[in-house]
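1. attaching a predicted model along with its sequence, questions to come.
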Amino acid sequence: MKKHTNILVLILSLVFIYVLLYFSFDQKAVFWYLYTFTMLVGMAFAFAFGKIEDKIKTWEYLLFGIGFGTILYGLIALGYRLLPFLSEELLKTVHQFIKTFGPSTLWHYILLILIIATAEELFWRGYVQQQLKQYMKMPYAVILAAILFAMSLAVSGFWLGVLAAFITGIIFGFLYEWKKSMPIIIVAHLVMITLLFLLLPLY
């Protein structure tokens, strides 16, 4: 009975989050407010129904978090540098997405760093991935959670972003299962987006 209830809550939470994400990307003028609200709802689901673990020391999650965040930024930056050799149109889609939805004010950066990055990891890795593990083996749960995470960007129509989100979801998902530490993937996520949008922006 409990498993049936858990899967029902999971499905309803995903539907609710996807609907909110659709409206977030559709309403460009208030995107940052709607997206932040959506992630706060996801965070609430994570705290209510998820499994948030932290089984390692502070120095270890900082070391691994900074390391993996930097590596992920490097992979994204490498992919971006290769785009002109593959397709100018693909490069234009990246520029258009960043121009439309990328952080452009101090308030956006505050929301991104203090709320959004943390909430995304709590919901997708701390809640969705952990719920899926009740019904399938861990590697499949990580992959499916990464697919569901990537689909959250599909409503924007930015397919390169979907691919990047899937790869990021895979890495963060297995990292969480390996180290059993939510702070690791939150730090990694924060490092990645800080490099990506603030310190070493691609565009």
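-> Yes, it's here. Numbering: from 1, shown residues only.

2. contacts, neighbours, all on C-alpha from now
-> Fine.

3. check contacts around the residue nearest to residue 187 when sequence neighbours are not counted.
-> The shortest distance from residue 187 to any non-neighbouring residue, by CA to CA, 6 or more residues apart in numbering, is to residue 65 (4.9 Å). The neighbours of residue 65, taking CA atoms under 8 Å, 6 or more residues apart in numbering as the test, are 183-189, 191.

4. which of the residues you listed lies closest to residue 144?
-> Nearest to residue 144 among the contacts of residue 65 is residue 185, at 17.7 Å by CA to CA.

5. from residue 2, how far off is that closest one?
-> 29 Å (CA to CA, to the nearest Å).

6. one step back: next structured bit after the helix or strand the residue nearest to residue 187 falls within?
-> If you go by DSSP states H and E, residue 65 is part of helix 58-86. Later in the chain than helix 58-86, the nearest helix or strand by DSSP H and E is helix 88-101.

7. what comes up buried for the helix holding residue 65?
-> Buried residues in helix 58-86, defined by neighbour count with 16 or more other CA atoms under 10 Å: 61-62, 64-70, 72-73, 76-77, 80.

8. export those to JSON lines and tack on distance to residue 150?
-> As requested, those are exported to JSON lines (distance: CA to CA, whole Å):
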{"residue": "61", "distance to residue 150": "25"}
{"residue": "62", "distance to residue 150": "26"}
{"residue": "64", "distance to residue 150": "23"}
{"residue": "65", "distance to residue 150": "21"}
{"residue": "66", "distance to residue 150": "22"}
{"residue": "67", "distance to residue 150": "23"}
{"residue": "68", "distance to residue 150": "19"}
{"residue": "69", "distance to residue 150": "18"}
{"residue": "70", "distance to residue 150": "20"}
{"residue": "72", "distance to residue 150": "15"}
{"residue": "73", "distance to residue 150": "17"}
{"residue": "76", "distance to residue 150": "15"}
{"residue": "77", "distance to residue 150": "19"}
{"residue": "80", "distance to residue 150": "18"}
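
9. take a look at this one as well, against the first:
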Amino acid sequence: MNKLNRQQRQADEQGRQSKYPFSVAHGGVPDFTVLPNADNSGAVVSLYDGAGTLVVATDAATKYGLARPFTQVPMYPSQPGLVYSGAGSAIPLYSGQLVQLNSCFYLSWNFTVSSGGVTGLTGSTYAKLVDTVTGWTWTTPTVALSTGVSSTGNLLNGPFSVQVPKSSLGHFMTIDLYGWVSANTGNSNAVAITPLAVLGADYALSQAYFAGTTSP
């Protein structure tokens, strides 16, 4: 009897291992799937809610990391209480931290320059993502914005995005948004930053912004 039970268990295990692709659904609405990716070199695992909306999935395009959910990164002032900065060299104004689980990283932010009323100014800004384990670093293009005397200017930066190396998955990452007065420091000239979207994302969203875009 024990021998028959062992044989039955082995047959059941072999049967479970061979059930690929695998799909569970109710009333034609998907609940859970394990399906081959586009070139059949691996599997895409997906979990849906009761209405068939994708909730959790691996990234089929990169074949590693999450496509869903996106990882929202809380951003905080790097120097508590500081809104505007008159610094004449690059300093982080907003900072955040995350464990990288998605295949890509995506961000955009608003950059404000304000003239103190004596001279105009030029402000510059960029963002920097760092894998604190491997040292891998990604820096966005530096964007500059000028304004006249006694005036304020605003610039939407990005979206900028990057595909994160597979070796960085699960690592602790830092993200910093830098800003400074790059021309005509002093005279109460200052810059400020407002984070808009800072998140781990999938390839489908991010790939259009790998080169980066900036509004006029």
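-> Done, it's in. The structure presented is a predicted model; accordingly, all values stated were derived computationally and were not measured.

10. would you pull the TM-score for this pair?
-> Once the chains are overlaid, their TM-score stands at 0.23 when taken by TM-score structural alignment, normalised by the length of structure 1; 80 aligned residues with a CA RMSD of 5.7 Å.

11. just flag the most distant two among the buried residues of helix 58-86 of structure 1.
-> Based on CA to CA, the longest span within the buried residues of helix 58-86 of structure 1 runs between 61 and 80 and measures 27.9 Å.

12. what are the boundaries of the helices in structure 2?
-> Assigned by DSSP state H, structure 2 shows helices spanning 2-17, 203-206.

13. my guess is residue 73 of structure 1 meets residue 192, correct?
-> Yes. Between residue 73 of structure 1 and residue 192 there is a contact under CA atoms under 8 Å: 5.2 Å.

14. give me the distance from the helix holding residue 65 of structure 1 to the chain's centre.
-> Its chain's C-alpha centre and that of helix 58-86 of structure 1 lie 14 Å apart, by CA atoms, centre = their mean, to the nearest Å.

15. tell me the angle that helix makes with helix 88-101.
-> Between helix 58-86 of structure 1 and helix 88-101, the angle comes out at 130 degrees (axes from the mean of the first three to the mean of the last three CA atoms, to 10 degrees).

16. that's a strand at residue 168 of structure 1, yeah?
-> No. With DSSP: H, G, I helix; E, B strand; the rest coil as the criterion, residue 168 of structure 1 is helix rather than part of a strand.

17. please name the nearest non-neighbouring residue to it.
-> residue 72 (7.3 Å).

18. same thing with residue 165 of structure 1?
-> Spatial nearest neighbour of residue 165 of structure 1, chain neighbours left out: residue 150 (4.8 Å); criterion: CA to CA, 6+ apart.

19. what residues are up against that neighbour?
-> Residue 150 of structure 1 touches 161-166, 169, counting by CA under 8 Å, 6+ apart.

20. what strand or helix carries it?
-> helix 138-154.

21. how about that helix: buried residues?
-> Residues of helix 138-154 of structure 1 classed as buried: 138, 141-154 (neighbour count, 16+ other CA under 10 Å).

22. cool, and stretch 145-159 of structure 2?
-> Buried residues in stretch 145-159 of structure 2, defined by neighbour count with 16+ other CA under 10 Å: 145-148, 152-159.

23. can you give me the end-to-end distance of it?
-> By CA to CA, the extent of stretch 145-159 of structure 2 from end to end equals 17 Å.

24. the residue nearest to residue 165 of structure 1 and residue 48 of structure 1, how far apart?
-> Taking CA to CA, one finds residue 150 of structure 1 at 23 Å from residue 48 of structure 1.

25. over to residue 6 of structure 1?
-> Taken as CA to CA, the span from residue 6 of structure 1 to residue 48 of structure 1 is 11 Å.

26. got the contact list for the residue nearest in space to the middle of structure 1?
-> Per CA atoms, centre = their mean, the C-alpha nearest to the average position across structure 1 is that of residue 120, at 4.9 Å. Contact analysis of residue 120 of structure 1 by CA under 8 Å, 6+ apart lists 39, 42-43.

27. out of the contacts of residue 65 of structure 1, who's the most crowded?
-> If you count neighbours using other CA atoms under 10 Å, the busiest of these is residue 185, which has 30 neighbours.

28. so it makes contact with residue 170?
-> No. If you go by CA under 8 Å, residue 185 of structure 1 and residue 170 don't touch, sitting 11.5 Å apart.

29. and for the closest residue to residue 151 of structure 1 other than its chain neighbours, the neighbour number?
-> Nearest residue to residue 151 of structure 1 in three dimensions, chain neighbours excluded: residue 162, at 6.6 Å (CA to CA, 6+ apart). Neighbour count for residue 162 of structure 1, taken as other CA under 10 Å: 22.

30. any idea whether residue 162 of structure 1 is helix, strand or coil?
-> Going by three-state DSSP, the state assigned to residue 162 of structure 1 is helix.

31. please report how far residue 55 of structure 2 lies from residue 47 of structure 2.
-> 6 Å.

32. okay, the two: which has more neighbours?
-> Set residue 55 of structure 2 next to residue 47 and count neighbours by other CA under 10 Å: residue 47 wins out with 19 against 14.

33. what sits against that one?
-> Residue 47 of structure 2 makes contact with 31-33, 54-57 under the criterion CA under 8 Å, 6+ apart.

34. cool, thanks, signing off.
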